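S.K.: Here's my sequence, what's the structure:
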Amino acid sequence: MTFDPAQRFVRLVAAGNGVIYAIQADGSLRWYRHAGWTSGGTGWANGVGREIGTDWHIFRAVLAGSAGQLYTVSGDGTLRWWQYDLADPDGGSGDGTWHTASGAVIHDGFGDYPRVLGGYDDVLYGVKSDGSLWWLRYEAGDGSSGPESWAFGGQAQQIGTGFHRFPQLVAAPSGVIMGAEIAGVLSWWRYLAGDGTNGAGAWARGGIRADVGTGWATESLRTWTMGADGEIYAVALDTSPTPDLDHVLRWYRLLNYLTVDQGGVTANWAAPAGGVPVGQGFTVEETAALQGYPMRQCVGPGETLEVAVSTSFDSYDTRIRRLVPSPQVVRRVATTVPGPGPQILPPGYRSTGCGYPVAVSALVRDSWTSGVYDVELIGPQDLRRHAVFVVRPSQPHQDLLVVVPTYTYNAYNYWGGHDQYSDGQAGVRRTLTFLRPSTATEVDPTGAVSHLLQSDLALLRWMSEEGVGYDCVSDAEVHVEGLELLRPYRGVVLSTHPEYLSDSMRAAFVDYTLGGGRLVYTGGNGLYERVVPSADGTALTFRRADGARDILSEDGRPESDVLGVDFAPDGFLTFAGYRVTDADHPFLAGTGVSNGAVFGTYSTNIAASGWETDRVPDGGMAVVFAEGTQPFGAQMCRFDHPGGGWTFAAASLCFNGALQNDEVCAAILRNALAAAVG
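M.R.: Now for the predicted structure:
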């Protein structure tokens, strides 16, 4: 089958001794061996790869051991065991045979784990949505199933917490785990116990991470995978002003990967910081087997929803769902849709669009309540992809309007490898299309912290469960319609991270508050940077002509003019609760807290004050009634505008993640929303 050279593979899996399993978007499983794996040489035993299997694109996760073992996780949570026995384990070009039990289902409970890692030593780790880390070990090693085949009868054992802070995690033999934080810091752990227990001494350094490198975020690397002896393979981004394909495979090796903690924290890398180029043609896009995007970010009743799709599957199922308070199917477009086949990306696709054909269309009905929706694309074995869109009302139906921050989603969407933050493209503006699949609109829990759609869904879910009515629009509607869109609403809600906005959006928010409107700002780092939407609304241009960030405060238009607070960069990636500073404030009514009380110590994003926080500028007039306990913590406040309007600011990216579990946070927002519509 033909594959797109811009997204040939959906996954690379290192397996030790230089072996790399590469899964093509058409399902071909290809075996490679890097002959120079110990030193970073450029030799390969089989440079074009040997096909050893088919239909491997149906799995949501693939893990490998160092003796031919492979573990696959399907979308329905089933775990399968495979073993590829090489004719020449120490050399050769991949000739071998599959164990007769290969493909056997050995467990059916992996749906509990959005992320699964491991494979070495037959140990598998699962990360739950709350960041807890769970350990399982397959002891049979022959494809058999049942409790006797597993340690602890196949019951997972919790061995850690807090791993949702690391969006990228891999595992190596002997209990080594490596993870990259949002900012790209590479961390090391070693689980010494190796038996599913978590007592004293179970972890090196008592479980405290050791930082061993930088530059490992998605802004620098497309993907990375770890072998069995400290070697790491990563696909680097093309950093030219107009990026070409991201396809160069780089080799790194942490020589002391087992002993980072000995003699203090040391990281003995065999390669320079940027790694050593050892291969080409390794383009990777995880969703390339099945992916799609809406042709418009927001549609209303009577309009036609259209979703463009590319897939290498013969067919797939589709359904349209409203996502909160829980996913509810509003229409099944078709039981089975013929696959249009994999589409080849045109030149300039990151800016002008992927050009995929429209495969799903539906008339938006009056009965579709305004909110956030998706078209769910369902492939074999319950492999799921999502195309997210907003349904706006035909006219205002509620007192509150939620502005879904689709411009921010676009800024952080690194599908295709590049976004507003990716390395390179020095000295130029960046234009990013909406007409591409999105990594920023994850519908299902990911097992990682989220400042994008996942967190916004938590807010909308809480509002729905509280019985708070709301309409929804995307950023684009505010850009085009301005104050006339906002004026009918008693309150406007800005969610987790409304960072990006156009000039006309900012003007609308200013005029709305000056005219008596109420803003309820539940996030952090809001109204910070300007974008320029294209005339047809299908793309955004970021940055100034010289490639510098286009920050509004540098033009004399700080966010505090509207929100009462400005972004405080020194608080980046710190997390804490809030401390009450004015217990008599009306927004604290009914909480029972007193000055000095601490709340919000738990959030799905670690703690309620954190990640990115805002503070009242010197001389600012906002009234602060709670403040993050960490240095440069969020200053929760109310800011009154001339003309009777006001803004409530939670001033933190992590606030919405605390609403379901912290009654004080919930009560504050309940009071703010009631005041907004009162």
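S.K.: Please make it C-alpha for all contacts and neighbour counts, starting now.
M.R.: OK.
S.K.: and G564, what is it in contact with?
M.R.: G564 makes contacts with V616, G620, M621, A622, C637, R638, F639, T647, A649, as judged by Cα atoms under 8 Å, 6 or more residues apart in numbering.
S.K.: what residues are up against D317?
M.R.: D317 neighbours (Cα under 8 Å, 6+ apart): A334, T335, T336, V337, L377, I378, G379.
S.K.: ditto for L483
M.R.: A508, F509, D511, Y512.
S.K.: Who are the packing partners of the helix or strand where the last one lies?
M.R.: Right, the one you point to is Y512. Assigned by DSSP states H and E, Y512 belongs to helix 503-514. The contact analysis (3 or more Cα pairs under 8 Å, 6 or more residues apart in numbering; DSSP states H and E) places helix 503-514 against helix 475-481, helix 483-486, helix 560-563.
S.K.: and with 6 Å instead?
M.R.: Other helices and strands packing on helix 503-514, by 3 or more Cα pairs under 6 Å, 6 or more residues apart in numbering; DSSP states H and E, are helix 475-481.
S.K.: So what touches the helix it packs on?
M.R.: P405, T406, S504, M505 (Cα atoms under 6 Å, 6 or more residues apart in numbering).
S.K.: before we move on, back to that, now the contacts of L483: which count as buried?
M.R.: A508, F509, D511, Y512 (16 or more other Cα atoms under 10 Å).
S.K.: Quick check: the third one vs D640, distance?
M.R.: In this view, D511 and D640 are 14 Å apart by Cα to Cα, to the nearest Å.
S.K.: Now the second one, please; I'll put the structures next to each other:
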Amino acid sequence: MLIGYVSDENYLALAGVSVEFARDGDIVAQAASTASGAIVADLQPGEYRLTLAMPGFGAKHLTATLPAEQPLQLRLLSDTLTGFMWPKWVRSGEAAELRVHSVAPYRAELFRYGQRKEPVELLGWFDEHGPRAMAQILPDEDFSQTGVQFNTVGFTSPGHVRRLAGPQRSGLYYMHVHNERGEFFSFPWVVAPAAPREPIAVLAATNNWNAYNRFGGRSNYINEAGLPPTPTVNARQDLARYRIGNSATQTADNDVYPPLSFERPEPDCFVDRDVEVTDPMTGRLASSLAPGLWRLLAWLEREGFEYDLYSDAQVRNGELDLDAYRVLLTEMHPEYWYAEEYDAVRDWVERRGGRLMYLGGNGADCQVEHVDASRGRYLTRQPDRDRPEEAHLESRFHRTHEPQARLLGVAFTHAGEGTAAPYRVLDADHWAFAGTGLRNGDLFGTHSMHERVPGGASGHETDKRTPNTPPGFVVLAQGTNPDNGGAEVVYRNLPGSGGEVYSVGSMTYIASLLVDEGVSALTRNVLNDFAGRAPRAAD
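M.R.: I've put the predicted structure just below:
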């Protein structure tokens, strides 16, 4: 009888897991999982207590009626240190819970990440009397949809669970955790102000962080339509992304995609203990997730700009009062927006004079549907060019919404993808270049901390004007990427409302802010003007 399959937190098949079957208090059978993670045993129908164990993973018990209608999906959590704050975003004074998985006693300390890593609060050491008492237990089945549910099994004593209030100062906070085994892990926490305090708001792309989070075996890029019946043995052979191509897997109707839970650790937002803000941005994803946001915030503080930080969810639910701010800044890769979020920002700019600085690339490209406080559905079906109602769409941000170029002036295209290069000045007489010393034809953005796609401030994924770009956008500079794939830096003033938009269209732009004077000077000029800190120079 096929009982089911056993896999780890990333839905990788586990071979050699010992499985014990008990009934009425007696052990009636034993088995070991096969190379595919399959568990096979000769059992009579009925209810059994299963015990699973494997070195390097947490053992667990569960009860199941066998045979089940479908093979069981059994999940074991590796002994690797991990964790997150829940909720992952709060306002100052609101409480969040520390959720950590550690097989050894651990120490937790809160830091604020700005121009420096500033220690905020030592939470102390965490342990209990039992062995491995701080280890968590994974739910079985597809918890990428439901969340990992840390702190829900056996954690009933207040001493087990630590809740803390969001600090008074808004910003990006990181929890540092290390344990007696010598492991270290860190994870972000977005703290918005209880009420607006500064003239500048910064938007943390928390929807994007979740879209790329594969903890549980699913993200918006692998197994996006749900976990397959059997766990992964070899990604290149088993995952549809590699067998038939990613674009082929994202063509079903959006409604078939299950939600992705925010209530999961985010390993790719990790920042090592000794990393400083001006160090190279290592790894594949860190540069476009929370560690990338850190570089923007550090630059703002270095230049003397005070700001309030918010998550995507806090725009959607109205906690970010846009009318209380002069300027809204995005980070490196704000790809996934709620419909309500997009509408709010567009209306603020076009009707009420808001000033938007889009400092990333491939932004507002896909829509997220709010499911509940811990889940979102990612609507990433490609538009069908043969359908008249979709033929005008230059991106995947569609269904009920307009092409993002109507707000941002630019939209992602594949030209130049995976390359990086400096920008070339095209309109040095524009007020944005005043005092920079840059002239038409000059290059800037030659220095970058981006290691995944090194080469310059225009890169990785780049945006350009499209047929949907409204009149009034002027091009200040363009990346020198091959195949005419350079990002376009554009500016627009909306005479009716007084709103303004500055877009750079590049995922590597922020990686140059701290190390390239041309990028820094241009951005400083625009932000000084938008924030009302300096009079505008004449064109």
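S.K.: re earlier: who wins for most neighbours among the contacts of G564 of the first structure?
M.R.: Counting neighbours by other Cα atoms under 10 Å, A649 comes out on top of the contacts of G564 of the first structure with 29 neighbours.
S.K.: Can you tell me what that residue aligns to in the second structure?
M.R.: Counting by TM-score structural alignment, A649 of the first structure lines up with S503 in the second structure.
S.K.: For burial, what's the neighbour tally of the spatially closest residue to that match that is not a sequence neighbour?
M.R.: Ranked by Cα to Cα, 6 or more residues apart in numbering and with sequence neighbours excluded, the top spatial neighbour of S503 of the second structure is Y358, at 4.6 Å. When neighbours are counted by other Cα under 10 Å, Y358 of the second structure registers 25.
S.K.: repeat for L110 of the second structure
M.R.: Neighbours of L110 of the second structure (other Cα under 10 Å): 21.
S.K.: Looking for the alignment partner of it in the first structure.
M.R.: Taking TM-score structural alignment for the superposition, L110 of the second structure sits opposite I320 in the first structure.
S.K.: check contacts around the residue lying closest to that match once chain neighbours are set aside.
M.R.: Residue nearest to I320 of the first structure in three dimensions, not counting chain neighbours: V375, with 4.5 Å by Cα to Cα, 6+ apart. For V375 of the first structure, the contact set (Cα under 6 Å, 6+ apart) comprises R319, I320, H386, A387.
S.K.: 10 Å - rerun?
M.R.: 292-294, 305-307, 318-322, 329, 331-333, 360-361, 385-389 (Cα atoms under 10 Å, 6 or more residues apart in numbering).
S.K.: how about it, secondary structure?
M.R.: With DSSP: H, G, I helix; E, B strand; the rest coil as the basis, V375 of the first structure sits in strand.
S.K.: what's the distance between it and A359 of the first structure?
M.R.: 11 Å.
S.K.: show me the contacts for the aligned partner of V510 of the first structure in the second structure.
M.R.: Matched by TM-score structural alignment, V510 of the first structure corresponds to R346 in the second structure. Shown in contact with R346 of the second structure (Cα under 10 Å, 6+ apart): E340, R352, G354, L356, Q404, R406, L407, L408, G499.
S.K.: Return the residue of the first structure aligned against G361 of the second structure.
M.R.: Checking TM-score structural alignment: G361 of the second structure goes with G524.
S.K.: Its match and D614 of the first structure, how far apart?
M.R.: To D614 of the first structure, G524 of the first structure is 6 Å away according to Cα to Cα.
S.K.: Read off where stretch 423-435 of the second structure ends up in the first structure.
M.R.: Taking TM-score structural alignment, stretch 423-435 of the second structure hits residues 578-590 over in the first structure.
S.K.: The matching stretch: which residues count as buried?
M.R.: Neighbour-count burial for stretch 578-590 of the first structure, with 16+ other Cα under 10 Å as criterion, is recorded at Y578, R579, V580, T581, D582, A583, F587, L588.
S.K.: what span of the second structure lines up against the longest helix seen in the first structure?
M.R.: Of all the segments of type helix in the first structure, defined by DSSP state H, the longest one is helix 663-677. Helix 663-677 of the first structure corresponds to residues 517-531 in the second structure, going by TM-score structural alignment.
S.K.: so how far is the matching stretch from its chain's centroid?
M.R.: In terms of Cα atoms, centre = their mean, to the nearest Å, the centre of stretch 517-531 of the second structure is found 26 Å from the chain centre.
S.K.: List the buried residues for stretch 432-450 of the second structure?
M.R.: For stretch 432-450 of the second structure, by 16+ other Cα under 10 Å, it's 432-434, 436, 438, 443-450.
S.K.: Can I get those in TSV including distance to G318 of the second structure and secondary structure?
M.R.: Listed next are these as TSV, based on distance: Cα to Cα, whole Å; DSSP: H, G, I helix; E, B strand; the rest coil:
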residue	distance to G318 of the second structure	secondary structure
A432	32	helix
F433	35	helix
A434	36	coil
T436	38	coil
L438	40	coil
L443	41	strand
F444	38	strand
G445	36	coil
T446	39	coil
H447	38	coil
S448	35	coil
M449	34	coil
H450	34	strand
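S.K.: now, the most widely separated pair of these?
M.R.: Spatially, the most separated pair among those is A434 and H450, at 27.1 Å (Cα to Cα).
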